[in-house]
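Undergrad: I'd like to go over a predicted model; first the sequence, then the structure.
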Amino acid sequence: MGAKGADREGGRSTPPATRIQAVSRVQILDAALDIFSRHGFRGSTVDEIAARAGMSKANLLYYYRRKQDLYEAVLERTLGEWLDPLNALNVDADPVEELRRYITAKLVLSLERPEASRLFANEILAGAPVISPTLQTKLRTLVFQKAAILRTWVSEGRLAPIDPIHLIFAIWATTQHYADFAVQIRAILGPDVERPDFREEVTRSVLSVILDGVRPR
């Protein structure tokens, strides 16, 4: 999956992207995320994405030859951003503090980039036609690796006796709720979601619920 065309020519890797090319890729992916998250893959066009990125369609197609390539690249970037905090889980660190760091990072992503979570949720609801191979390989491997760390902490008495994989699922469900169900949250809380301390309140509440549940009893 991912970008094609500009990345490889004639079976050989092209030179590393220049700073301008790197900036253009970020610009394109940000624009694509905005359009795909609002209209879905089928409802989005390359013309819309190019316009949102502030460039010509021809220029965009230099980096990504097909809409499918662009969609894959956006999903891959999203999954990479989400997996980095989980990947950083350190078996030698304090378990509760490591989970605090991970949950906080997930909440930041959900609250600051809700469109990424919504795009990913739509892909999953559609049966993950694009990203299914990554879920079954990269994601599955990482989850089992980090579950082993959690299981070690449980066996050492440093966490309550919990199922580590279901704990990870619970963290995903709770943190991504604030992105995927933002409309519902706004309908219930109204103007409260605009308060300067709303994010701090969300983080404090979620951390309290989850961390109090995993502390050794």
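TA: Nice, thanks for sending it over. Remember, it's a predicted structure, so these values are computed and weren't measured experimentally.
Undergrad: can we go C-alpha only for contacts and neighbour counts from here?
TA: Noted.
Undergrad: What segments of this protein are helices?
TA: 19-43, 46-53, 57-63, 67-87, 95-112, 114-125, 132-134, 140-155, 164-180, 182-189, 198-214 (DSSP state H).
Undergrad: Just the residues contacting the longest one, thanks.
TA: Looking back up the chat, that one is helix 19-43. Contact partners of helix 19-43, identified using CA atoms under 8 Å, 6 or more residues apart in numbering, comprise 44, 48-50, 52-53, 60, 63, 70-71, 73-74, 115-116, 118-119, 122.
Undergrad: Comparison target, given below:
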Amino acid sequence: MTDKTEGNRPKNGRGTPGRREANRIATEDTILHAAESVFAEAGFGGATMQMIADTAGLPKANLHYYFATKEELYRKVVERIFGIWLEAANAMDGAAGPAEGIGAYIDAKMEISRRHPNGSKVWASEVMHGAPVVQDYLETTLRDWTEGRARIIRRWIAEGRMAEVDPNHLLYMLWATTQHYADFGHQIEVLNHGPLSDADWEAAKASVKAMVLRGIGIAPGA
């Protein structure tokens, strides 16, 4: 005898299972955005799962269904912002040269500061407190990533395509400058007499790129 339930089951990932997966992804995204906001405001120690659930507009039980502990959720928030930063670094990996690679990296990092300010604030707070939760992440993923980008910069220097600078300190400066627009966004808004407009952001990107590129011996637009 044919099982009617089986016969009516959606095929090829369509129908109910597809909607269920889409709902799961959407709920997890809602939780992560809420967690970014709460962790950015209260820090890891001050945040609670109840605060995050309230911000997400979900029952606390739903939150624990997706993330069993606050530390698990916190690490996911940190990993997510770092994953977004890693994607931005792809601009350097196949670039024709330092002007294109570093310029595109600055553009990408500043756009991340614009669109994900809370994630950047969570990362900054964690590191300023000695990285009590993600020290292992700094010693593995971040260290490997930094060494990889430093090799690219050293190659450009060896090819005579940019001034001889310490790659690590160049990267530190790029992080500090681009992430400043997220971590100190309120200060910038006060000095700017309001939030940066689209035109303001484009002008900021152009100014930062011009100053950095001139500093490493490259004329902007060259």
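TA: Right, received. Where do you want to start? Keep in mind that this is a model prediction, so the values were computed, not measured.
Undergrad: Overlay the chains and give the TM-score.
TA: TM-score for the superposed pair, counting by TM-score structural alignment, normalised by the length of the first structure: 0.86. Supporting figures: 200 aligned residues with a CA RMSD of 1.8 Å.
Undergrad: Looking at the helices of the first structure, which is nearest to residue 9 of the first structure?
TA: Comparison of these against residue 9 of the first structure by CA to CA identifies helix 57-63 as nearest, at 12.2 Å.
Undergrad: so how many other residues sit close to the residue opposite residue 200 of the second structure in the first structure once aligned?
TA: Structural correspondence for residue 200 of the second structure with respect to the first structure (TM-score structural alignment): residue 198. Residue 198 of the first structure has 12 neighbouring residues, counting by other CA atoms under 10 Å.
Undergrad: Could you measure from residue 198 of the first structure over to residue 33 of the first structure?
TA: Distance check for residue 198 of the first structure against residue 33 of the first structure: by CA to CA, to the nearest Å, it reads 25 Å.
Undergrad: re the thing from before, any chance of the helices of the first structure in CSV, with distance to residue 8 of the first structure too?
TA: As requested, these are exported to CSV (distance: least, CA to CA, whole Å):
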stretch, distance to residue 8 of the first structure
helix 19-43, 15
helix 46-53, 21
helix 57-63, 11
helix 67-87, 13
helix 95-112, 31
helix 114-125, 27
helix 132-134, 21
helix 140-155, 28
helix 164-180, 35
helix 182-189, 39
helix 198-214, 42
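Undergrad: Among these, which comes closest to residue 12 of the first structure?
TA: When these are compared for distance to residue 12 of the first structure using CA to CA, the nearest one is helix 57-63, at 16.2 Å.
Undergrad: How about the contacts made by the residue most central in space within the second structure?
TA: Per CA atoms, centre = their mean, the C-alpha nearest to the average position across the second structure is that of residue 81, at 2.9 Å. Under the criterion of CA under 8 Å, 6+ apart, the contact partners of residue 81 of the second structure comprise 116, 119, 120, 123.
Undergrad: which position in the first structure aligns with the third one?
TA: Aligned counterpart of residue 120 of the second structure in the first structure: residue 117 (TM-score structural alignment).
Undergrad: burial measure for that match, as a count.
TA: For residue 117 of the first structure, the neighbour count with other CA under 10 Å is 23.
Undergrad: do the same with residue 164 of the first structure
TA: Neighbour number of residue 164 of the first structure under other CA under 10 Å is 20.
Undergrad: next one: residue 201 of the first structure
TA: Residue 201 of the first structure is surrounded by 12 other residues when neighbours are defined as other CA under 10 Å.
Undergrad: picking that back up, would you mind measuring from the match of residue 200 of the second structure to residue 191 of the first structure?
TA: As defined by CA to CA, residue 198 of the first structure lies at a distance of 10 Å from residue 191 of the first structure.
Undergrad: same check, this time on residue 143 of the first structure
TA: Counting by CA to CA, the gap between residue 143 of the first structure and residue 191 of the first structure amounts to 37 Å.
Undergrad: When those two are compared, which one has more neighbours?
TA: The residue with more neighbours, out of residue 143 of the first structure and residue 191 and counting by other CA under 10 Å, is residue 143; that gives 18 against 9.
Undergrad: what does the more buried one align to in the second structure?
TA: Under the pairing rule here (TM-score structural alignment), the equivalent of residue 143 of the first structure within the second structure is residue 146.
Undergrad: was I right about its match contacting residue 168?
TA: Yes - proximity of residue 146 of the second structure to residue 168 meets the contact threshold set by CA atoms under 8 Å, at 7.5 Å.
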